[in-house]
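S.K.: Let me see the structure of the following:
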Amino acid sequence: MFEFFRSKIYVAITLVLVTLLIGVLGYRVIAGYEWVDALYMTVITVTTVGFGEVNPLTPEAKIFTVILILCSVVIVGYAISVITEYIISRNAYDTIKHKKVQKQIDKLSNHIIVCGYGRNGKQAVEKLRAYNKSFVIIDKEEDVVQRYEDANTLFVNGNANEDEILLNAGVERASTLISALPDDADNLFVVLSARQLNQKLKIISRAEYETSQKKLKLAGADNVIMPNRIGGDHMASLVVVPDLIEFLDNLSVVGEEDSINVEEIGFEKFCPDGKEVSIKDIDLRYKTGCTIIGYKSPEGKYTVNPSADFILKKDSKLVVIGRPEQIINLHRIFGI
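M.R.: Next up, the predicted model:
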């Protein structure tokens, strides 16, 4: 729609420029004015400001002026109407689009809010999209929102420090908030605001400096991630235990055919009736080929490589590993 309006604007501007050019040439040839005087006469004629002529006009020049005034009134009026229509339509379209997006956000619950769509924010969104998680992105840069917003990516344009913006993103209904802003002070304000608005919200924040880590924790962040430290540790680990790190790097969410997948599965998927059973009872290895490598208790404690007699408690989670086809089989059998 806006391409159509832009084409009309280009036509209107072209007509105005052509009118000015014809006016300058006409006064130069017909009235014998100098170039500057011809331009001056053209401008005051087209804009109808009513200033006096540079020199008395000949009958031919007067006729030319009448024609120029009539044409310029029509052309300038057309240009103004096109530009006005474009501005009004643009504002109306933005308003309708904003309301439509807000309605979609209002329907979400247990979704993830990502504050900041920079490098870390984009990486987080890619991972969430791979897991088919519902998410909303908050970014204060309007050009970023316009560039990346689509039917599958919901944006809230504004400062994530403001309560109103967080509420528009559905922070009261969200399960998790990721604050990936580049400035630690901004992340601190986001964490404080989000924790105040939703006490049960899981908050993960980015931190640039070690001194900010403790402050973010005190403000209410459940996890604080320092990308620079992780990057340094990862590079050093590639020197110390390169094969192990490369193997871990190959663990992926969706993966290629020769990659390894890791999944986190809730208790309710294995035990829909709510009855507590042992790992041996669900017989995961035989049914799917996947291997259980970790267990998270309802209290948040982790057990690595739990035994076959390990009892699965309600609200616990299992971490399983397997090839892509085994993970697909796992999803099919347990309805994940």
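
S.K.: drop to CA atoms for contacts and neighbour counts, all remaining ones
M.R.: Fine.

S.K.: in the stretch 51-200 of the chain, which spans are helices?
M.R.: With DSSP state H, counting those that start in this stretch as the criterion, the stretch 51-200 of the chain has helices at 59-106, 119-130, 142-148, 163-168, 184-197.

S.K.: now those in a markdown table, with mean neighbour count?
M.R.: Shown next, in a markdown table, are the helices of the stretch 51-200 of the chain (neighbours: other Cα atoms under 10 Å):
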| stretch | mean neighbour count |
| --- | --- |
| helix 59-106 | 15 |
| helix 119-130 | 15 |
| helix 142-148 | 13 |
| helix 163-168 | 17 |
| helix 184-197 | 21 |
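
S.K.: Make TSV from these and add distance to Val239 to it.
M.R.: Putting the helices of the stretch 51-200 of the chain into TSV (distance: least, Cα to Cα, whole Å) gives the following:
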stretch	distance to Val239
helix 59-106	45
helix 119-130	25
helix 142-148	38
helix 163-168	42
helix 184-197	30
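
S.K.: this one as well, want them side by side:
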Amino acid sequence: MSIFIKVRKALGWKFSTAKPEYDLNPLIYAQLKPFRLPLVLLQVIMMIGTLGYIIIDDFPILDAIYQTGITFTTVGFGEVAEISQAGRFFTITLIIFGFAIFTFSTAVLINVMIKGRLFDLYKERSMLYKIARLRKHFVIFYHNEYTAQLARQFRVNHIPFVVVDPSDDIEAIAKENGYPYYVKEEPYKELGFLKSHLSSAKGAISLSKSISDNITLIASVRLYEKELGRKPFLIISNAETQNEKIRLKKLGADKVVATPALMAKRVSAMAIRPDMENVLDEFLYKRDTPIDMEEIYVNENSWVVNREVKDLRLRDKLKVSVIGITEEKGRFIQMPRGTIVINAKSKLLLVGSQKGIARSKRIINLSNKPEDI
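M.R.: Sure, this is the predicted structure:
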């Protein structure tokens, strides 16, 4: 083990080989391009000065380089050895040209810093490398109050996410709302997909208040999905009316939340059952809750197809209960009896611990019945 690796482990440094899908280096190099001429002139003046002192006053090469350096930079250390009259004239000329090059280089530097985007590009490049390490994250498009609330819930539940928004002050917005990863880009463009590392994401969430923005985003994500040839993204969006909700689902959204309808249902539940007001908050949304709920899809080749619910023995083995079954045609069976037969392409609604549900999902997706069931 090399010393570098030992030091890295001792200091807790972590390095990732993950690279962003969008390379900012060409843009950074373009910003650095104006520095080429000053650097070339610097090398030329150093070569001319070194050769001049060697030829005129027969300086050793190291003394010539040193004399050129202190003369060119005008530090005023004096002469390293006695210089002839021709050498002094050469030195004065070198000082004048050195001062001119220094002034020109300073002007180039100031111009790049003021008019250029070098610092911004380096900051963005650092952010893209951090995002490139994410896997199974969510990409949230458009910043608004919905995004801020969702981000807060994601942070509480340790769900990684990236916010994509075209606002010029997205950095300040991210700092204010606690977005750990953000991208300043138009959400519906491929550039936004590349920078947010959408190809490795679990899903995309569009929370614009404009239905046209949501429609454009959903269509763009589905097209990008086909280009990648990967399994479908989970696309979640919001709508202001029930009609918009229907349209977005037809266009490809997996889940659509109609904000007014959702608020009305919650208020109605509070009015009808005041004592049940905090049930969802306590058991579904609360951090580190012992109880979880998830819907499990039954594949056609699953061993549970055409078997009864009681044959799964989830309650006995894993303390997980099947509280509902959604059949392929949409019929929902509430609190199914143990004799209900499970059909292919149905969905089982399970309640139990997170660990138990995770194990149940693996068991249900097996092709052959486990020996311990």
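
S.K.: what's the closest of the helices of the stretch 51-200 of the first structure to Thr176 of the first structure?
M.R.: Among those, helix 184-197 comes nearest to Thr176 of the first structure, with 9.9 Å by Cα to Cα.

S.K.: in the second structure, what residues pair with the closest one?
M.R.: Counting by TM-score structural alignment, helix 184-197 of the first structure falls onto residues 211-224 of the second structure.

S.K.: picking up where we left off before, now for the helices of the stretch 51-200 of the first structure, which one comes closest to Asp37 of the first structure?
M.R.: It's helix 59-106; of these, that one is closest to Asp37 of the first structure (Cα to Cα) at 13.6 Å.

S.K.: So which elements touch the closest one?
M.R.: If you count contacts as 3 or more Cα pairs under 8 Å, 6 or more residues apart in numbering; DSSP states H and E, helix 59-106 of the first structure packs onto helix 2-29, helix 35-46, strand 154-157, helix 163-168.

S.K.: That helix to helix 35-46, inter-axis angle?
M.R.: On the basis of axes from the mean of the first three to the mean of the last three Cα atoms, to 10 degrees, helix 59-106 of the first structure is oriented at 60 degrees to helix 35-46.

S.K.: how far away is Leu128 of the first structure from Ile137 of the first structure?
M.R.: Separation of Leu128 of the first structure from Ile137 of the first structure (Cα to Cα, to the nearest Å) stands at 11 Å.

S.K.: hmm, back to that, let me know which of the helices of the stretch 51-200 of the first structure is the nearest to Leu238 of the first structure.
M.R.: Between Leu238 of the first structure and the helices of the stretch 51-200 of the first structure, the shortest gap by Cα to Cα is with helix 119-130, which sits at 21.5 Å.

S.K.: Please work out how many residues are found near Leu262 of the second structure.
M.R.: Here the number of neighbours of Leu262 of the second structure (other Cα atoms under 10 Å) works out to 11.

S.K.: what sits against Asp163 of the first structure?
M.R.: Ser193, Ala194, Leu197 (Cα atoms under 8 Å, 6 or more residues apart in numbering).

S.K.: at 7 Å what do you get?
M.R.: Ser193 (Cα atoms under 7 Å, 6 or more residues apart in numbering).

S.K.: swap in Ser167 of the second structure?
M.R.: So Ser167 of the second structure contacts Lys184 (Cα under 7 Å, 6+ apart).

S.K.: what does it align to in the first structure?
M.R.: By TM-score structural alignment, Ser167 of the second structure lines up with Glu141.

S.K.: do Phe119 of the second structure as well
M.R.: Correspondence of Phe119 of the second structure to the first structure, assessed by TM-score structural alignment: Arg90.

S.K.: Excluding covalently adjacent residues, which one is nearest to its match?
M.R.: Phe2 (7.7 Å; Cα to Cα, 6 or more residues apart in numbering).

S.K.: any idea how far the one you found is from Lys8 of the first structure?
M.R.: According to Cα to Cα, Phe2 of the first structure and Lys8 of the first structure sit 10 Å apart.

S.K.: Pick out whichever of the two has more residues nearby.
M.R.: Neighbour comparison, Phe2 of the first structure and Lys8: the larger count goes to Lys8, with 17 against 11 (by other Cα under 10 Å).

S.K.: list the contacts for the more buried one?
M.R.: Contacts of Lys8 of the first structure by Cα under 7 Å, 6+ apart are Val82.

S.K.: in the stretch 151-300 of the first structure, which spans are strands?
M.R.: 154-157, 176-179, 202-206, 223-225, 251-252, 260-266, 291-296 (DSSP state E, counting those that start in this stretch).

S.K.: Comparing these, which stretch has the densest surroundings?
M.R.: Stretch with highest mean neighbour count among those: strand 176-179 (a mean of 26; mean count of other Cα atoms under 10 Å).

S.K.: and Cys290 of the first structure, which of the helices of the stretch 51-200 of the first structure is closest to it?
M.R.: Here helix 119-130 is closest among the helices of the stretch 51-200 of the first structure (Cα to Cα), at 20.0 Å.

S.K.: got the angle for the closest one vs strand 202-206?
M.R.: Using the same axes, to 10 degrees: helix 119-130 of the first structure against strand 202-206 is 140 degrees.

S.K.: ok, and what's touching helix 119-130 of the first structure?
M.R.: By Cα under 7 Å, 6+ apart, helix 119-130 of the first structure touches Val114, Ala180, Val253.

S.K.: What residue in the second structure is paired with the first one?
M.R.: Aligned against the second structure by TM-score structural alignment, Val114 of the first structure finds its counterpart in Ile140.

S.K.: Can you verify my assumption that its match contacts Val164?
M.R.: Yes: with contact defined as Cα atoms under 7 Å, Ile140 of the second structure counts as touching Val164 (6.2 Å).

S.K.: Next one: Ala207 of the first structure from Asp184 of the first structure, what distance?
M.R.: With Cα to Cα as the criterion, Ala207 of the first structure and Asp184 of the first structure are 6 Å apart.

S.K.: okay, now the closest residue to Ile83 of the first structure other than its chain neighbours: neighbour count?
M.R.: Residue nearest to Ile83 of the first structure in three dimensions, not counting chain neighbours: Ile9, with 6.5 Å by Cα to Cα, 6+ apart. By other Cα under 10 Å, the residues close to Ile9 of the first structure number 20.

S.K.: for Phe270 of the first structure, same thing?
M.R.: For Phe270 of the first structure, the neighbour count with other Cα under 10 Å is 22.

S.K.: Report the contact partners of the most centrally placed residue in the second structure.
M.R.: Nearest to the mean C-alpha position of the second structure, counting by Cα atoms, centre = their mean, stands Ile131 at 3.4 Å. Contacts for Ile131 of the second structure (Cα under 7 Å, 6+ apart) come out as Tyr181, Ser196, His197.
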